Every structure is written in C-alpha cells, then in structure tokens.
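Trainee: here are the coordinates; sequence isn't available:
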C-alpha cells in the first residue's frame, strides 16, 4: 500500500508540475491572484519591494528564489550568479540592513550533477555565503529531502567552519532530529526547526502525526534550552504557544530566538508576535516557478492545504 501511494504521488506530481500545465496555470488570472498572497512576485524587484514592506511593518524577511533542479554545470553557475546578485541587491538597501536573509537549495547549485556534484554545490554555496557576509545578509541552506539529506548535511557542516552563522534546517520528523540539534547546537549557530517539510521512508522519518507532534515538542525544548539561535518555523497554534511559554520561562528574547512563517499564512499572528516583542521572519518565495512551488508545498505536506485554504477565508 505505501508503494502504491508513492507511485500515485509521483504520478500526480509529474502531472501537476508538467511544463505545459504549469505554463497554462501561471497565465490563469484567478490562479495568479490567489498566488499573490503567498509568493513575493516573479522578479527580484517584486521580492525586494515586498521585503521592504514587511520590514517596514516590523518583520524580518527571508527571500527564497524559486528555481528548478539544474541539469548542467553552466546552469549551476548561472543560478549562483543570480543568488549573488540577489544578495547584493538586498545589501544595497539601508532599510534591510540586519533584517534580510536568503535561503538556498543546493540542488539548484549543482548537488546532483554527475561527477562531483557535491563539490560543485559546496563551492557555489561558499561563493554565495562570502557575498552575503560582505553585504550583511544571512544565509540558510534548505533541507530538500531524504534523497539528498546526507550530502546536504555534509555540505552545511563544511560551510559552518568558515561561515558559522549559516542557517541549518532540522526536520523534527526525522528519526535523527534530536541528535542533529545536539550535534549542531553551539553559540552563534542558527538552527531552523520545522515539523517536517517533506515526506520520506519510515526508516528515516516518523510517520504517525501524533508521534511527529511529540518529536516536534521534544526538539523545540532541546533547541530552546541550547545555546544556539532558535528559528522556530511553525504555523501550528499549539507549538507557537509552547514556544512562547518556553521563551518566557528560559529568558530568551529576539536576540537569540525567532518565529518563521510563510508569506500569506497567519499574517495577523505574525503581527501579534511582533507586537509583543518577539522576532518574526517571513519566508518570501519569488520567481517564475511559483506554480510548481505551490503545488509541491501541498503534495509534500498535505496539511498545508488546510493552511492555504483557511488563509483565503481568514488571515489569522
């Protein structure tokens, strides 16, 4: 049965992200209007304008350029150049100083290229991190799934040696999530904890929803009790409330703790947290691949369907 569900999911993913279907959907005005609430635009100019608006409202921002997995070294170099350009643009705005971050996908930097993909991805990530450091912009490396998790974790560990403020993503639903937090937690380290942004085999992932919640609670406590900067990526009211209580009990504040939420999801809650003195960072995806991004968000985490549909009715 799990194998059948996996085959069905792959078929649905292939159909939903088919180039022709995606092109048709991106031209459909109703779809574009809905997507405007969740994506910061198709161009860097759009994304920066959205970022400036959010920072003006007292929020932090993470810009995530939407791109597909690349197929040749030249494309990886082009993507790296585009990321560096985005970093330079963010760094050119005084209003964004100390408030801006970019998140990067290593598969877009060549991770899966044959014959030295991980080495190429590391070199390209280092180039982005150097530019970010020079322009006062932070970087977080995404965890893109079980298929590339070992290589991603190894590259992030290498980056931390020279760029210790590189953000690391820990998926609570992974069996080794607590071990990762204990291994990574150190002063100056930035760890983004989320419940689980992808599905995976039972040998790697906790699958029962109740067990995932228990693991998330354990990871949240371990992270907030650690010396690392805690980046809590959740929209779940239960975990927001747990985190608020732990932050108060442990005496943590905006210098070493932040909430992270997606653009368009629970904006009133983002505002509430910021108004009571907590740091809130809004995740701003941008680019022409916005339709595939939205579809994959729903396919990888079906619970996101509830978040997206609810936010169409009430922005809380």
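Mentor: All right, it came through fine. A quick note: this is a predicted structure, and the numbers were derived from the prediction, not measured.

Trainee: C-alpha from now on. contacts and neighbour counts both.
Mentor: Will do.

Trainee: Show me which positions of the top strand by length along the chain end up buried.
Mentor: Of all the segments of type strand in the chain, defined by DSSP state E, the longest one is strand 279-286. Across strand 279-286, burial judged by 16 or more other C-alpha atoms under 10 Å covers 279, 280, 281, 282, 283, 284, 285, 286.

Trainee: same for that strand, what does it pack against?
Mentor: helix 44-56, strand 60-65, strand 257-262, helix 267-275 (3 or more C-alpha pairs under 8 Å, 6 or more residues apart in numbering; DSSP states H and E).

Trainee: also this one, for the comparison:
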C-alpha cells in the first residue's frame, strides 16, 4: 500500500518512463457525450482522463481539454489501440488517427497542443502473441517519434508482459486491469508492483453494484457513499482508479475522497471481499493465450 498521508486530487505517481501520472482519473467508457463530464472533472481538479479508440470519444475528450482552458501539459490523457487495429502497420495508423480525432492540427494557433498522448495502451492481449509484439514495437516507435510519452498495456497477465521481456523490449510502464474489492487481481497486481509497473484500476465502482453490506457499513461509518469508500480503498492500495460517470455531480463526489483514511481494520474487511476471477464483472482477459 502507499501511504495515505498527504494524498490529494493533485497527487501523482512517477512512471518508469520518467513522467508523472495523476493517481485519480476519469473513465469515459460508454459515455458517448463525455464533454460535460470531462469539463466537470477538469473544473474540480482532475487532471487525468482515460479514453480508448473503442470508446469512440477521443474527439470529445480533445474538445473538452481545449475548452477547459487548462494548459495541455497539465492534463494526462490516456487512449488505447483496440484488437482489430493490432499489428505494426495498423497500430501506427491507429496512433495517427487517434491524434487526428483528439484534435491535432485543428487549432494551429495552439502549436503542438494535441500532437501527443501522455499514455497509449494495448487494450487487450486477445489477438495473440505475434500481434501483441508487433503492436508493442509500433508503440515503441511512436514514442520515439514523440507521438506518445509513455506506453503500456491493459488486461495483461504476467506471461504477456514476460513475452515483451523475452523479446528484449522495454517493459510497459502501466497495466490497466479490472480491480475493485470483489476482483483484486492479486497475482498480476503483485507481479506489476515487483516490476515497477503502475496498475490502473478500471471498473473501481463495480459498475454501480455497491450494495454489499461491508461497503454500506463503512459508508455510514465514514459519512461517505459506497463509491467513495471503493475509490479510497483503491488509492490506499497504490492503484490508480478510473471511476466513470456521465453525471457532473457524481464526477465531483467521486473525487471527494481525500478528507478521510480507511483504517487497517477496514481495509482488511474490504480485502476479505475478494472473489478472485469470479468477482470480475467485465471481460477481464488477463489469462488470454
């Protein structure tokens, strides 16, 4: 666990790439009109937005970043290459297309405003080893070209990352996986910690399924809602949670998690809710071949 002391909306983690990533991000999956949520997040101190080509809203994230008036270099934006785009040439095209959607070239007066992503991930390991490695090489080259600052993976198990090591390539700085009290992904989380790979936690709010008695009890005890308890648990474990909401008011409350600290006893009670893989609520392809 990281020390909860001093955590704030402005807290960051240093990645192996040398860049800092905010420890709380806004997820925009299935939010096809995400500009209001993004603007609310940026207004209330978020500096990290997580999108993907599959989400079909890279353009809206770019629009919100520009409309916010916040300098581009102060906002950390993640996107991902999806399965059908994997492969060296197709990934290279996908990165360029993502940049175009995000806004590169649309406002020349802003110069290099949108000509890079802070983090670009391989969305899943499902296309198989050959394409995974081709895709990874394409991301490495895109980073060398200045189009991406940091590269990483999503839904990867240890064996997928070890493929990268065996190929003599740099390891990912980030692995984004489904993590919440009911699906804690302990083997891959432990492996990533040992390798210096930061773990981003998607679906930290269990897609709203937060009526479990322990969460309800702790919400009452701390005078918080169950979502805030789940996010705080993730932060205190050293993960980077990416709660999503299309409602600006929920975007705000999801960030109000820095004025309390879960005790060791209460963290243990939440840890005990883990159901392993059975607790997953999404595709969770960490064991893909």
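Mentor: Happy to help now that I have it. None of these values were measured; they are calculated from a predicted model.

Trainee: Any chance you could compute the TM-score here?
Mentor: Between these two chains, after superposing, the TM-score reads 0.47 (TM-score structural alignment, normalised by the length of structure 2); 184 aligned residues with a C-alpha RMSD of 4.5 Å.

Trainee: picking up where we left off before, now distance to residue 215 of structure 1 too, for the buried residues of strand 279-286 of structure 1, in TSV please.
Mentor: Below are those laid out as TSV (distance: C-alpha to C-alpha, whole Å):
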residue	distance to residue 215 of structure 1
279	24
280	23
281	23
282	24
283	24
284	27
285	27
286	31
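
Trainee: Tell me the one of the residues you listed nearest residue 24 of structure 1?
Mentor: Comparing those against residue 24 of structure 1 with C-alpha to C-alpha places residue 286 closest, at 18.5 Å.

Trainee: Quick check: buried residues in the host helix or strand of residue 194 of structure 2?
Mentor: Using DSSP states H and E, residue 194 of structure 2 sits within helix 186-195. Buried residues in helix 186-195 of structure 2, counting neighbours by 16+ other C-alpha under 10 Å, are found at 188, 189, 192.

Trainee: which residues does the last one contact?
Mentor: To tie it back to what came earlier, the one meant is residue 192 of structure 2. The contact partners of residue 192 of structure 2, taken as C-alpha atoms under 8 Å, 6 or more residues apart in numbering, are 158, 175, 198, 199.

Trainee: export those to TSV and tack on neighbour count and distance to residue 76 of structure 2?
Mentor: Below are the contacts of residue 192 of structure 2 laid out as TSV (neighbours: other C-alpha atoms under 10 Å; distance: C-alpha to C-alpha, whole Å):
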residue	neighbour count	distance to residue 76 of structure 2
158	15	26
175	24	16
198	24	15
199	24	16
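
Trainee: nearest to residue 121 of structure 2, of those residues?
Mentor: Of these, the one sitting nearest to residue 121 of structure 2 (C-alpha to C-alpha) turns out to be residue 175, at 8.1 Å.

Trainee: so is that closest one in a helix, a strand, or just coil?
Mentor: The three-state label for residue 175 of structure 2, taken from DSSP: H, G, I helix; E, B strand; the rest coil, comes out as strand.

Trainee: Hmm, residue 202 and it touching each other?
Mentor: No - checked against C-alpha atoms under 8 Å, the pair residue 175 of structure 2 and residue 202 is beyond contact range at 10.4 Å.

Trainee: where do the contact lists of the two overlap?
Mentor: Joint contacts of residue 175 of structure 2 and residue 202 (C-alpha under 8 Å, 6+ apart) do not exist.

Trainee: Format the helices and strands packed on strand 279-286 of structure 1 as a markdown table; extra columns: distance to residue 162 of structure 1 and mean neighbour count.
Mentor: Output for those, formatted as a markdown table (distance: least, C-alpha to C-alpha, whole Å; neighbours: other C-alpha atoms under 10 Å):
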| stretch | distance to residue 162 of structure 1 | mean neighbour count |
| --- | --- | --- |
| helix 44-56 | 28 | 18 |
| strand 60-65 | 21 | 25 |
| strand 257-262 | 23 | 22 |
| helix 267-275 | 32 | 17 |
